[in-house]
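Engineer: mind looking at a prediction? Sequence and model below.
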Amino acid sequence: MSIKKTIDSAASRPVAALGVSGTRALLGFVGLMYYLSHYGDRSYLFGPGADSVLPHRLFLEQIQEKGSFSLYAWSTSEVWFEAVFHLGVLAALAVTVGVGGRAVLAAHGILLWSLYERQSAFLDGGDNLAQLVIPFLLLTNCYQNFSFSSGVADRVVGRLPGSVRALGVPLHNLGVVAIAVQMCLVYVVSGLYKVQGDVWQDGTALFYIMRVPEFELPGLSNLVYNNDLLVFLGTYSTTLFLVYFPMGILVPSLRPWTAAASIAFHVSIGVFMGLTAFALTMIACDLIFLSSALSRARKLARTLRERWTQKQPGSIPTVTDQDAPESDAPAPVPVPQAAR
């Protein structure tokens, strides 16, 4: 295939549409979980009162030193604090269920950033990735699946000139590739840092990590760090997986297996170390590599559902869209899309 045809194909066929929608929904859920888990103590943890963990004066000094911003820094009013906090809850919920489109997604990103800046003591690293990925999601059509559409956005887009509408697919693919590149950088940089550590080189890192009180799971962690073989295999397999993750993603036949291994890896981090938000954020971004696998699973579920429905007494055969072309069809270009 010529370079021109390859470029035309990449610019005319959206990739990972199902996976990127899952990324949006799961990132929204992580933000919603963060809001609700601290809801009862919100005034003490984030409020502007004198009895809060971080007094408003010190908070303003931190913001100025970092050159950052936060909506919570605009006023010391309790009314303002409650309004911004509850707007954040509603925005996170809307992003999770797929309501409001890109405008609400952008608002969610700003509100969540503001909350993270207000109190950074509870962050576990997943917040950094989320704040990097949300702007990329704004380029994508991440509301194509797992969402509720009012039709307003479609009518607005329909009024745009054709040349502007034609940019939708290239921008979508650009956003997907940007997320994929960001994920590869996260894995490789993390792996290379580990390679330089003595405890990772001698295969004992997992022993020390799982004995940290904050990251220990009583009754299970000791079964791992007291087993020399599990510690050895866990330490070296983690390093190898992180360093060679991009190679697994670049090979289409290995891509879904690499993403599935990454998800299993972060599920174990969430269970054993309690870093739930971090684990779910990483899993959300891994979904773009599983888009075609998710499409096949959805098509199989529709087929099984139709067969089960037709076997029921009195059922009426219906026409389904299981044979309709999927938007996640693999394109003959090196994009983060699992091959069929």
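Structural biologist: Perfect, I can see it now. What you are looking at is a predicted structure, and each value in this text was computed from that prediction instead of being measured. Numbers count the residues shown, from 1 in each chain.
Engineer: for the rest of this, base every contact and every neighbour count on C-alpha atoms.
Structural biologist: Fine.
Engineer: what sits closest to Ala94 if chain neighbours are left out?
Structural biologist: Nearest residue to Ala94, sequence neighbours excluded (C-alpha to C-alpha, 6 or more residues apart in numbering): Gly100, at 6.7 Å.
Engineer: count of neighbours near that neighbour?
Structural biologist: Gly100: 18 surrounding residues under other C-alpha atoms under 10 Å.
Engineer: give me the distance between it and Ser21.
Structural biologist: Using C-alpha to C-alpha, to the nearest Å, Gly100 is found at 14 Å from Ser21.
Engineer: and for Val271?
Structural biologist: Applying C-alpha to C-alpha to Val271 and Ser21 gives a distance of 25 Å.
Engineer: dropping in the other structure now:
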Amino acid sequence: MSGVWSGIVTYWRDLWRAWNQFWFAPTDPATLCLIRVLAGGMLLYTHLVWSKDLTAFFGPDGWISHELAAAKNAERLTIDPFGWLGSPALLWTVHVGFLIAFFCLFIGLWTRVTSVLAAIGAIAYATHVSPGAFFGLDKVNCMLATYLAIGPSGARYSVDRLLRIRRGEVDDPASSSSANLALRLMQIHLCVMYLFAGLGKVKGDRWWDGTATWFTIANDAYRSTDMTWLANHLYLLDFLTHATVAWELSYCFLVWNRFTRPWILAAAIGAHLFIAFCMGMQTFGWAMIFANLAFFAPALVRKACDPVAGRISLALAGSGAAAPA
């Protein structure tokens, strides 16, 4: 009996150790920092475009009045973050402030503070009931911004890092438990997104009969590249349709295995490049590719990015300084 009890205790102890290892094992923040650069640039661009007609989207006399926004948010049990901005001047002040936060996140300046402000800003714009402010891109922006605020996303490839170099702090950024936690949250979030995307597709007849891909590329509203030549290759259309569903449903299972991960990520990059260049959703396609980088090993990221970051650091910090990334 004591042997059985000992086995049970060992099992739960090993399970607890594996759980902690998965979520909190210190890891090099290189992958998180690369995502910060790319996602920060995307956040800056996608919110900068609101400036073309800011008051029409978010102002008190815009397309969606604050009263209607408040009513809609009451239904969704959310708060309209722009409802208290009673004048265009105040709206522009807040907007410019958030743009500065997005820019600072992009270049990695005061990252521990600006990453939090950027996450608040992204959520604020997406929460407001505004035409065009709550699509897939906005949700991915919010996801990435939130998790970037958790880990040391400015440890590498950042102005913060450059300032440390100029002060003589040339030590290599330490591995971090919070960097691992942030990346794990991104990874789990992606798995949930793809799983439910696949489950949603299996409810549609066109995904079963193989015609969904054709109706996608034949839709003028989304067509940015003419792919209608695929009508002469029905078997390929059928394959792409069923492969998309199979990939989304299997993503959350196969992406964790080191042998199948490269194929799953290659399919993800291919699918989102198709969305970006053939369906007219460039920003969403690229944002999803940036999110999938969470599964890239830090060693691979450093091998690709450190030489470039090192040259930039050397040029900006002065030839007398070392050139870590």
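Structural biologist: Received, thanks. As the structure is a prediction and not an experimental result, all values here were calculated from the model.
Engineer: what's the TM-score for these two chains?
Structural biologist: Once superposed, the chains reach a TM-score of 0.78 (TM-score structural alignment, normalised by the length of structure 2), with 294 aligned residues with a C-alpha RMSD of 3.3 Å.
Engineer: on that earlier part again, quick one: map the residue nearest to Ala94 of structure 1 onto structure 2.
Structural biologist: Using TM-score structural alignment, the partner of Gly100 of structure 1 in structure 2 is Trp110.
Engineer: go ahead and confirm its match touches Cys104.
Structural biologist: Yes: with contact defined as C-alpha atoms under 8 Å, Trp110 of structure 2 counts as touching Cys104 (7.1 Å).
Engineer: which element is the most centrally placed residue in structure 1 on?
Structural biologist: Centroid-nearest residue in structure 1, with C-alpha atoms, centre = their mean: Ala284, separated by 3.1 Å. Per DSSP states H and E, Ala284 of structure 1 falls inside helix 276-286.
Engineer: quick one: that helix to structure 2 mean distance?
Structural biologist: Overlaying structure 2 shows helix 276-286 of structure 1 at a mean distance of 1.7 Å from the equivalent residues (mean C-alpha distance after the TM-score superposition for structure 1).
Engineer: now that helix: which residue numbers in structure 2?
Structural biologist: Counting by TM-score structural alignment, helix 276-286 of structure 1 corresponds to residues 282-292.
Engineer: what do you get for stretch 242-252 of structure 1?
Structural biologist: Taking TM-score structural alignment, stretch 242-252 of structure 1 hits residues 248-258 over in structure 2.
Engineer: got the contact list for the matching stretch?
Structural biologist: Under the contact criterion C-alpha atoms under 8 Å, 6 or more residues apart in numbering, stretch 248-258 of structure 2 has outside partners 190-192, 194-199, 260-262, 264-265.
Engineer: now those residues in CSV, with distance to Val245 of structure 2, neighbour count and secondary structure?
Structural biologist: Formatted as CSV, the contacts of stretch 248-258 of structure 2 follow (distance: C-alpha to C-alpha, whole Å; neighbours: other C-alpha atoms under 10 Å; DSSP: H, G, I helix; E, B strand; the rest coil):
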residue, distance to Val245 of structure 2, neighbour count, secondary structure
Leu190, 15, 19, helix
Cys191, 14, 19, helix
Val192, 14, 15, helix
Tyr194, 9, 19, helix
Leu195, 9, 21, helix
Phe196, 11, 13, helix
Ala197, 8, 14, helix
Gly198, 5, 20, helix
Leu199, 8, 14, helix
Thr260, 17, 13, coil
Arg261, 17, 17, helix
Pro262, 18, 15, helix
Ile264, 13, 21, helix
Leu265, 15, 20, helix
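Engineer: farthest-separated two in those?
Structural biologist: The most widely separated members of those, counting by C-alpha to C-alpha, are Leu199 and Pro262 (22.9 Å).
Engineer: sorry, back to before: could you export the contacts of stretch 248-258 of structure 2 as TSV, including distance to Pro152 of structure 2?
Structural biologist: Output for the contacts of stretch 248-258 of structure 2, formatted as TSV (distance: C-alpha to C-alpha, whole Å):
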residue	distance to Pro152 of structure 2
Leu190	20
Cys191	23
Val192	24
Tyr194	26
Leu195	29
Phe196	30
Ala197	30
Gly198	33
Leu199	34
Thr260	29
Arg261	25
Pro262	26
Ile264	27
Leu265	24
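Engineer: ok, Val271 and Ser21 of structure 1, which is more surrounded?
Structural biologist: Neighbours were counted for Val271 of structure 1 and for Ser21 using other C-alpha under 10 Å; Ser21 has more, 26 against 16.
Engineer: map that one across to structure 2 for me.
Structural biologist: Per TM-score structural alignment, Ser21 of structure 1 is aligned with Cys33.
Engineer: please name the nearest non-neighbouring residue to its match.
Structural biologist: Leaving out its chain neighbours, the residue that sits closest to Cys33 of structure 2 by C-alpha to C-alpha, 6+ apart is Ser153, at 4.6 Å.
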